[in-house]
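J.: based on what follows, work out the 3D shape:
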Amino acid sequence: MTDAVVPDGHEDDDRRAGAEPTAAERMRERRRAAFAKAERVLWRPGFRRTVRERLAVLDAASEVYDLDGYADVYGDGIVEDLEQRVAALLGTEAAAFFPTGTMAQQVALRCWAGRTGSPTVALHALAHPEVHERHAFSQVSGLRPVRVTGEPRLPTAAEIRDFPEPFGTLMLELPLRDAGFVLPTWEELTEVVEAARERDAVVHFDGARLWECTPHFGRSLSEIAGLADSVYVSFYKSLDGFGGAALAGPRTLVEEARTWRHRYGGAVYQQFPTVLSALVGLERELPRLPDYVRHARVVAAALREGLAAAEVPWSRVHPEEPHTNEFRVWLPYDADVLMEAAVSQAEETGTFLFADAWDRGGPGLAFTEVSVRAQGLEWTADDVRAAVADFARRLPGA
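T.: Okay, here's the model as predicted:
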């Protein structure tokens, strides 16, 4: 399952005019319509809302910023205020706003490459740049990614120490989304960072969802970010902003990054709507994330219990106790079969239990991602088990 280049439901925008929609396109339309009408979901992300609904987010803008101030021009004003707030939250000297995380991380890593003298970036085989960015590191930034491990977990300290070739930067994705939003323990993370430093490498955190990590580690954002030399955070993944990202770290690095941001086309004339949505997210969503994480564990346990009670031939909730408010569910059916069951349930009952797409994980095996946000807090364990029972009845052989 990818962080789509375009939001869910827009994949068919370039279809030939007049062409008949494919089965996949028809399913996307059904899924989008069912989601819009669903009365019960675990999460209602911004990209599945109408323009009017998204603009309503800015109704709270006056609560987080003085709207009588002037709008930004090429990164001043409100953009600088957001940067200062992020730096304070993460405990870094400075932060720079970027229109995308892909740009922010390319800039960060090429800056480190210049400082370390090495273009080699060690990362996980499932890291976002390796899976979802069309080889941007090598094609655009001249960096050389090397894969430390492909195991569905973060790299270990031993793997870092024993890696057979030199690298200038170690990049760690926290959490590792494509392994199931998994995190190491705090002790494991500190050991990995120490192992990289023993090799004279700098450490960069891909913290797109770093905001969600504090309950698992039992540490503050500044303590987590303080382990790394630089950190990237997203404003739309956890905080439901319109978009945007920030790169945080030493002031000299951030100043250099601003120069590269301009060169990469990231010096946008005005960005105040996106920045306002980020400020609203920091005010409203950030304090609630620990509640989402705690309730995700309730939902995950109820899903396991419900699937077992329904006697589904095999299932897995991974991790069994989620590390963040997001996790994966695996079932022994083809993806299209599971999508049909999920959408049919939503259409007929108004409950969309598995609202994300199902992806093929192997022959007769598929997985989906489950995210628990504000809407999910309304679900009790009994609600989840009842929804699982209804979903399971729609599967072949039930």
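
J.: alpha carbons only for contacts and neighbour counts from here, please
T.: Noted.

J.: helices and strands around the strand or helix carrying residue 339, which ones?
T.: For residue 339, the element it lies in under DSSP states H and E is helix 335-349. Contact partners of helix 335-349 among helices and strands, from 3 or more Cα pairs under 8 Å, 6 or more residues apart in numbering; DSSP states H and E: helix 23-37, strand 351-352, strand 365-371, helix 381-392.

J.: go with 10 Å
T.: Where contact means 3 or more Cα pairs under 10 Å, 6 or more residues apart in numbering; DSSP states H and E, helix 335-349 is packed against helix 23-37, strand 40-41, strand 351-352, strand 359-362, strand 365-371, helix 381-392.

J.: rebuild the ones you listed as CSV, extending it with distance to residue 197.
T.: Below are those laid out as CSV (distance: least, Cα to Cα, whole Å):
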stretch, distance to residue 197
helix 23-37, 47
strand 40-41, 44
strand 351-352, 46
strand 359-362, 36
strand 365-371, 34
helix 381-392, 44
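
J.: so which of these is the most surrounded?
T.: Counting by mean count of other Cα atoms under 10 Å, strand 351-352 has the highest mean neighbour count of these, with a mean of 25.

J.: report the contact partners of residue 139.
T.: Contacts for residue 139 (Cα atoms under 10 Å, 6 or more residues apart in numbering) come out as none.

J.: let's see this one next to it:
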Amino acid sequence: MRRPLFRAPFLLCSALLLTTGCESMKPRAVSPSDGTTATATEQPDASAPTEASVLDAGVPNTDATPSPWQRARVGDRVEYAFSAHRGRPGADTGVGVAGHVTLEVVSVQAPWAWLTVTFTDDQGRPLAHPRLSQPRVLPMRTEETQPWKEEHRGQRSAEQTTAAGRTWEARRFLDDRRPSDGPLHNRLYANEPGPLYLTHGLLDASTTLSGFGASGSQQLTLVSFRQGSDAAGNVPVLDRPWGPGTWYDVRQDLSGTPSVRRVCLGAERGFVLRKELTGPTGDAPCADFRDAEPQPLEEALLAAVSEAVSQPQQWPPVAAGTAPPRRETFTVAQHPIPAFVLEAPAGEGAERRVQVTTYAADPWGAALNGLADEARFIPLADSVYRTAPKGKRVPEDGTELAGWGKWVIDGGR
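T.: Okay, here's the model as predicted:
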């Protein structure tokens, strides 16, 4: 689970619980196969993965096994049906979202393949949910700077299955953590990814929540795929990035101790990379992805759906009973951003405190061009103030977005 970048404001949870549910948005029973038969079952692999040598970021690993990413072509495409649902405590219905997500290669300029990630409804129209309403761009390095490996846990079984009009020899990974109040992870991969190399051969993926009052699930199911051509394509503008190719800084002041964290986002051969640094790093903001947190692209898609359904479906996320937001201009570095400011009482006790939270008025607006998706839907600033006897506010803890930029520029060359 991704660590929160800012302290989660109280009103986000409240707004989610008060969001109107929709029974029709519960996960659809989309079968990953037309005739799946298990042919063998294997015990979980308890052995630790072999430790791989680490190379400097930016220096291709020439000894790596040839990857289908090196043969990426414009028009290579995979499409999945997705659904996600979250139950609400004490209610028969919950909140949900469903539709299709498409990954497509739109340009290949070695060593980069440029992808678009688009979420739509079942008819191909944009979704109303603010987090999923706009397509985004993802530059993927086709050469790896160090080996990245997938880790599949749980019981494995071999199957032959039909999906997207084709029969696949496949392997299922079933990781059931419900006995210890954990989730159930169910993944089905083609043994030979072939045209599904964008997502490591994923045919179907689902996660069912369990324990500690959790109720819900999310699922991806392969719908179609297409192989492209040798055209070069036009490199898209990185104005609305999913994240890779960009960085952003967060300034924190916690208990009187100031600090700045830089978040670097990258992608290599089907893995999304995330690395946090202490303090800005000068003219080369993300030159080294050693020790980055890797996430397979298909798991990042599933996480995006999960995060969307866990967030309020209205913007800004104003909880019932909260005073209406006021409009202001919030400046980050050289970027003036139209914003909403919300205020709400914070905590209890003799001293009065107030939480002041600032959101971008339009998370997809031009004022945020170049900012990673994950930073658009959290507060631009979130601070707690103590009210002194004469009414003066004294800042206590706070975080705010301090800057952002792109480290993949000029088409990545």
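
J.: got a TM-score for the pair?
T.: Aligned and superposed, the two chains score 0.26 in TM-score terms (TM-score structural alignment, normalised by the length of the first structure); 184 aligned residues with a Cα RMSD of 7.3 Å.

J.: and of the helices and strands packed on helix 335-349 of the first structure, who's closest to residue 232 of the first structure?
T.: strand 365-371 (21.2 Å; Cα to Cα).

J.: hang on, the earlier thing: by how many degrees do the helix holding residue 339 of the first structure and strand 365-371 diverge?
T.: Interaxial angle, helix 335-349 of the first structure versus strand 365-371 (axes from the mean of the first three to the mean of the last three Cα atoms, to 10 degrees): 50 degrees.

J.: for helix 335-349 of the first structure, buried residues please.
T.: Neighbour counts using 16 or more other Cα atoms under 10 Å place 335, 336, 338, 339, 340, 341, 342, 343, 344, 345, 346, 347 of helix 335-349 of the first structure among the buried residues.

J.: before we move on, the earlier item: nearest to residue 260 of the first structure, of the helices and strands packed on helix 335-349 of the first structure?
T.: Among those, the nearest to residue 260 of the first structure by Cα to Cα is strand 365-371 (34.2 Å).

J.: one step back: the helices and strands packed on helix 335-349 of the first structure: which one's closest to residue 245 of the first structure?
T.: Of those, nearest to residue 245 of the first structure by Cα to Cα is strand 365-371, at 20.5 Å.

J.: tell me which other helices or strands that closest one touches.
T.: helix 289-309, strand 316-318, strand 326-331, helix 335-349, strand 359-362.

J.: want to try a markdown table for those, with distance to residue 193 of the first structure as columns?
T.: What follows is these, written out as a markdown table (distance: least, Cα to Cα, whole Å):
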| stretch | distance to residue 193 of the first structure |
| --- | --- |
| helix 289-309 | 25 |
| strand 316-318 | 25 |
| strand 326-331 | 25 |
| helix 335-349 | 38 |
| strand 359-362 | 32 |
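
J.: residue 382 of the first structure: which of the ones you listed is closest?
T.: Nearest to residue 382 of the first structure, of all these, is helix 289-309, at 7.4 Å by Cα to Cα.

J.: so residue 258 of the first structure touches residue 96, yeah?
T.: Yes - taking Cα atoms under 10 Å as the definition, residue 258 of the first structure is a contact partner of residue 96 at 6.8 Å.

J.: out of these two, which sits in the more crowded spot?
T.: Set residue 258 of the first structure next to residue 96 and count neighbours by other Cα atoms under 10 Å: residue 96 wins out with 26 against 22.

J.: and the gap between residue 128 of the first structure and residue 216 of the first structure?
T.: Going from residue 128 of the first structure to residue 216 of the first structure by Cα to Cα, to the nearest Å gives 21 Å.

J.: hang on, the earlier thing: relative to residue 222 of the first structure, which of the helices and strands packed on helix 335-349 of the first structure is closest?
T.: That would be strand 365-371 among those, by Cα to Cα, at 24.6 Å.

J.: helix, strand or coil for the residue lying closest to residue 253 of the first structure once chain neighbours are set aside?
T.: If the residues on either side of it in the chain are set aside, residue 253 of the first structure comes closest to residue 111, at 7.2 Å by Cα to Cα, 6 or more residues apart in numbering. Secondary structure state of residue 111 of the first structure, per DSSP: H, G, I helix; E, B strand; the rest coil, is helix.

J.: show me where the stretch 301-413 of the second structure has strands.
T.: Taking DSSP state E, counting those that start in this stretch as the criterion, the stretch 301-413 of the second structure carries its strands at 326-332, 335-345, 353-360, 381-387, 393-406.

J.: quick check: which of these is nearest to residue 86 of the second structure?
T.: Nearest of those (Cα to Cα): strand 353-360, 24.1 Å.

J.: by contact count, what packs against that closest one?
T.: Contact partners of strand 353-360 of the second structure among helices and strands, from 3+ Cα pairs under 10 Å, 6+ apart: helix 10-18, strand 326-332, strand 335-345, strand 381-387, strand 393-406.

J.: what are the buried residues along the second one?
T.: Read that as strand 326-332 of the second structure. By neighbour count on 16+ other Cα under 10 Å, the buried set for strand 326-332 of the second structure is 328, 330, 332.

J.: how about the first one, nearest residue that isn't a chain neighbour?
T.: Spelled out, that is residue 328 of the second structure. residue 339 (5.3 Å).

J.: okay, that neighbour and residue 393 of the second structure: tell me how far apart.
T.: On the measure of Cα to Cα, residue 339 of the second structure and residue 393 of the second structure end up 21 Å apart.

J.: the more surrounded of these two?
T.: The neighbour comparison of residue 339 of the second structure against residue 393 (other Cα under 10 Å) goes to residue 339, with 22 against 15.

J.: okay, now the residue nearest to residue 253 of the first structure: neighbour count?
T.: 18.

J.: does it touch residue 256 like I think?
T.: Yes - taking contacts as Cα under 10 Å, residue 111 of the first structure lies within contact range of residue 256: 7.2 Å.
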